[in-house]
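# Can you look at this prediction? I've put the sequence above it.
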Amino acid sequence: MPFPLYLLAMAVFAMGTSEFMLAGLLPDIASDFNVTVGTAGVLTSAFAIGMIVGAPLVAALARNWPRRSSLLGFILAFAAAHVLGALTTSFPVLFASRIVAALANAGFLAVALTAAATLVSPDKKGRALAVLLSGTTVATIAGVPGGAVLGTLLGWRATFWAVAALCLPAAVGILKGIPSGRVREEAAGRPALRAELAQLARPRLIVVMLLGALVNAATFASFTFLAPVVTENAGLDGMWISVVLVLFGTGSFVGVTVAGRLSDRRPGLVLAVGGPPLLLGWPALAMLADKPVALFTLVFVQGALSFALGSTLIACVLYEAEGALTMAGSYATAALNVGAAVGPLVAAVTLGTAAGNLGPLWASGLLIAVALLIAFPLRAVVEAGRRVEVLR
């Protein structure tokens, strides 16, 4: 894989740390701003909503900008939003800073996904995507747990400062490693924006985006609210939150790595093998959450399965949107973050039910069930042309 691809993954690591880190910080943020944990969880949805709106909007605005300048500008804006978040004493301002960070993240990821696909041969998009998303999975292994430890020791604001600092070496790497590229050269042969947007009318593209959103919704529904499960249901000390996040992140890294080698040629195999156990795993985790060994094991397994299926479906989005040279990455980003927005909102509602802290786990199982129910009758629609064999 080309070296610039790993520089993009380093930047995605910083952004992934920010996107996932609230899972370990929600109780402290809620206490600091005198709001409920459910209300603090809306910060995750705010970030995701910014990503959904920002991905196509910013990608359209930046489609004629040189890629290196675009990527550099987005990551510096992302760092500035975290400085604001670290300084504010107002929850609405913190909420707004998450949206700004999300817009910057959306623009970066939309450009980076498209750039990653062009850095490799046409038959290796899945592997390139796996390298890029490894930045996110490494964030869940090291960045997010590290942020949780830092937040426990120095307060949640220290974690925001740390993310801002992480952006600086990533910015230098982009500046040094990504070719400058002139706008006219990059625009040569590019279809009109209207033609790229018209790709969204393709049924197979809509279906794989919907399935990707549902799988990601299930992932974020539970991941966002894992901290109270660890401390209250399992009865473990707060420092164990970091251990659980590391296990989830390690599983996600394994899942993305394995799926990355299969998603180009055998996406149907990944989904057929991973779908049923992912469906069963969330309710199993809810029923066994009070048993630490079972909790640790299932968190690892669910992380692996969630990211294996999610990354495969996003690779399918890139293949189905091949006609959208500059917008395909934004479609993939939007699909991921529709799920990231909906999942925590659905999960937050369940916290007020009899299920309590375990509600999000049951919600994740329901979301996967919906995905599979949609997928089965529509398998004829998503039957692939050359690459998208999603349900075959």
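Here it is on my side, so go on. Model, not experiment: these values are computed from the prediction.

# Every contact and neighbour count from this point should use C-alpha atoms.
OK.

# Tell me where the stretch 1-150 of the chain has helices.
Using DSSP state H, counting those that start in this stretch, the helices assigned to the stretch 1-150 of the chain run over residues 3-21, 26-33, 37-61, 67-87, 91-118, 125-138, 144-154.

# got another, please set it beside the one above:
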Amino acid sequence: MPFALYLLALAVFAMGTSEFMLAGLLPGLAPDLGVPVATAGLLTPAFAVGMIVGAPLVAVLARAWPRRACLLVAVLVFGAAHAVGALTTSFAVLFGTRVVAALAHAGFLALALPAAAALVPPDRTGRALAVLLGGTTVATVAGVPGGAALGALYGWRAVFWGLAALCVPAALGVFVGVPAGRPEAGGSGPRAEAVVLRRPSLLLAMLLGALVNAATFAAFTYLAPVVTGPAGLGERWVAVVLMLFGAGSFAGVTLAGRFSDRRPGLPLAVTFPALLAGWPALALAAGAPAVLLPLVFVQGALSFALGSTLVTRVLYEAGGAPTLAGACATTALNIGAAAGPLLAAPSLTTAAGPRGPLWTSALLIALASLVACGSRATPPGGAPDAREISPAR
């Protein structure tokens, strides 16, 4: 894999850490800015909305500019937003920097996905995307816990400065390693891209990606109540469980990358039924830590293996829409990430209690399985000819 690809993954790592880090920083951040913790918690949905809006917006605005320049601007804007956030004493200003950072993150990821594919031969696209998305999974394993520890030692502002600093080598990697060609090198225009985006197979892959990510984040967001509730473990175990899930997600992305190009149907055939059995098993075994801990790792691996495979399928299916291919994948994943916790939250007040989000994940995966089996569209596991994806390069 090209070295520039790993520097792109470094930027994704910094951005993924920023997306998930606030949960551990709110207790120190809120009193420092003179707002209640509940108010400070609004920074998280602000970031999510910015991610959903940012991917298609930046992709459309950037179509007339070289991809390298757009990626470089996105990294620098993201870094600058965190530097301003580290300096401000105003919650309103910090809120604004979170929205700007989210827009930059979404735009960067929407452009980085096809850029990563362009750095390797067509038959290695899945492996390249596994490296890139590995930045997000490493963020859940190391970035978020590391950010929480840094915040506990030196304050929340130190975490913001650290993320801004990571953008420097990432920007250098973009400048040196990413070709300066325009995204629309294949010659497709807006009308041609609009036709591609109406493909049933592409819409199916996007819908499945959103449903799978919703299931993933419905459970991941509310793992802490499971650990301290039914499992009967102390609060210190929350970080351990989250790291197990993150380690599993990294393993799943890495393994799926080996198959998503040559045998894309295999990860889909294995992970769908395994997840369908795994989420109910996790809910039922939540009171047994000896079973809960390995199952969390397995579910993280299966969830991200399936999610990354579907991202690869979206890029393949949207190969004739080079400007919006990455935006399609980014938007689908972030709609799922935002919808999952919202759908799972009411289940906490039901008889299921802390296990409710796990059952919600099971229902979402069941729905995704029904959609995949019942659709008459071209299955998203079929690999297209290399000529179909060459315009995205």
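Nice, I can see it. Keep in mind that what you see is a predicted model, and the values were worked out from it rather than measured.

# re earlier: using JSON lines, please lay out the helices of the stretch 1-150 of structure 1 together with mean neighbour count.
As requested, these are exported to JSON lines (neighbours: other CA atoms under 10 Å):
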{"stretch": "helix 3-21", "mean neighbour count": "25"}
{"stretch": "helix 26-33", "mean neighbour count": "18"}
{"stretch": "helix 37-61", "mean neighbour count": "23"}
{"stretch": "helix 67-87", "mean neighbour count": "21"}
{"stretch": "helix 91-118", "mean neighbour count": "24"}
{"stretch": "helix 125-138", "mean neighbour count": "26"}
{"stretch": "helix 144-154", "mean neighbour count": "22"}
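
# TSV for those helices, including distance to residue 351 of structure 1?
Listed next are these as TSV, based on distance: least, CA to CA, whole Å:
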stretch	distance to residue 351 of structure 1
helix 3-21	19
helix 26-33	14
helix 37-61	7
helix 67-87	26
helix 91-118	21
helix 125-138	27
helix 144-154	22
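
# The nearest residue to residue 62 of structure 1 once chain neighbours are set aside: what's it in contact with?
Leaving aside its sequence neighbours, residue 62 of structure 1 sits nearest to residue 70 (CA to CA, 6 or more residues apart in numbering; 6.9 Å). Residue 70 of structure 1 is in contact with 62, 108, 111, counting by CA atoms under 8 Å, 6 or more residues apart in numbering.

# and of the residues you listed, the nearest to residue 359 of structure 1?
Closest approach to residue 359 of structure 1 among the contacts of residue 70 of structure 1 (CA to CA): residue 108, at 33.3 Å.

# The closest one: what's it in contact with?
So residue 108 of structure 1 contacts 70-71, 74-75 (CA under 8 Å, 6+ apart).

# Show me which of these is closest to residue 53 of structure 1.
residue 74 (15.2 Å).

# Quick check: closest non-adjacent residue to the closest one.
Counting by CA to CA, 6+ apart, the residue nearest residue 74 of structure 1 is residue 104, at 4.8 Å.

# so what's the one you found up against?
Here residue 104 of structure 1 is in contact with 54, 74-75, 77-78 (criterion: CA under 8 Å, 6+ apart).

# hang on, the earlier thing: out of the helices of the stretch 1-150 of structure 1, which comes closest to residue 171 of structure 1?
helix 67-87 (5.8 Å).

# Helix 3-21 and that closest one, what's the angle between them?
For helix 67-87 of structure 1 against helix 3-21, the angle by axes from the mean of the first three to the mean of the last three CA atoms, to 10 degrees is 20 degrees.

# average distance between helix 67-87 of structure 1 and structure 2?
Aligned to structure 2 and superposed, helix 67-87 of structure 1 gives a mean residue distance of 2.4 Å (mean CA distance after the TM-score superposition for structure 1).

# any idea how far that helix is from the chain center?
Relative to the centre of its chain, helix 67-87 of structure 1 is centred 18 Å away, using CA atoms, centre = their mean, to the nearest Å.

# quick one: that helix to helix 37-61, angle?
160 degrees.

# how about the helices in the stretch 201-350 of structure 2?
223-228, 236-257, 265-284, 289-317, 325-344.

# These into a markdown table, with extra columns for distance to residue 192 of structure 2 and mean neighbour count?
Formatted as a markdown table, the helices of the stretch 201-350 of structure 2 follow (distance: least, CA to CA, whole Å; neighbours: other CA atoms under 10 Å):
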| stretch | distance to residue 192 of structure 2 | mean neighbour count |
| --- | --- | --- |
| helix 223-228 | 44 | 21 |
| helix 236-257 | 29 | 23 |
| helix 265-284 | 28 | 19 |
| helix 289-317 | 14 | 25 |
| helix 325-344 | 13 | 24 |
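
# right, so of these, which gets closest to residue 45 of structure 2?
Among those, helix 325-344 sits nearest to residue 45 of structure 2 (CA to CA), with 7.8 Å.

# residue range for that closest one in structure 1?
Helix 325-344 of structure 2 corresponds to residues 328-347 in structure 1, going by TM-score structural alignment.

# mean shift of the matching stretch relative to structure 2?
When structure 2 is overlaid, stretch 328-347 of structure 1 sits 1.1 Å from its aligned residues on average, using mean CA distance after the TM-score superposition for structure 1.

# and if you look at stretch 364-373 of structure 1?
Following the fit onto structure 2, the mean deviation recorded for stretch 364-373 of structure 1 is 1.1 Å by mean CA distance after the TM-score superposition for structure 1.

# Next up, the contacts around residue 307 of structure 2.
For residue 307 of structure 2, the contact set (CA under 8 Å, 6+ apart) comprises 209, 212-213.

# One more pass at 10 Å, please.
For residue 307 of structure 2, the contact set (CA atoms under 10 Å, 6 or more residues apart in numbering) comprises 208-213, 216, 249, 252-253, 256, 267-268, 271, 301, 313, 333.

# counterpart of it in structure 1?
Per TM-score structural alignment, residue 307 of structure 2 is aligned with residue 310.

# And residue 238 of structure 2, by the same measure?
For residue 238 of structure 2, the aligned residue in structure 1 is residue 241 (criterion: TM-score structural alignment).

# mind listing what that match touches?
Neighbours of residue 241 of structure 1 in contact, by CA under 10 Å, 6+ apart: 23-25, 145, 148-149, 226-231, 247.

# How much space separates the nearest residue to residue 179 of structure 2 once chain neighbours are set aside from residue 284 of structure 2?
Excluding the flanking residues, the one nearest residue 179 of structure 2 by CA to CA, 6+ apart is residue 68, at 6.3 Å. Residue 68 of structure 2 sits 48 Å away from residue 284 of structure 2, going by CA to CA, to the nearest Å.

# Also residue 267 of structure 2?
25 Å.

# Centre-most residue in structure 1?
For structure 1, residue 336 is the residue whose C-alpha lies nearest the centre (CA atoms, centre = their mean; 6.0 Å).
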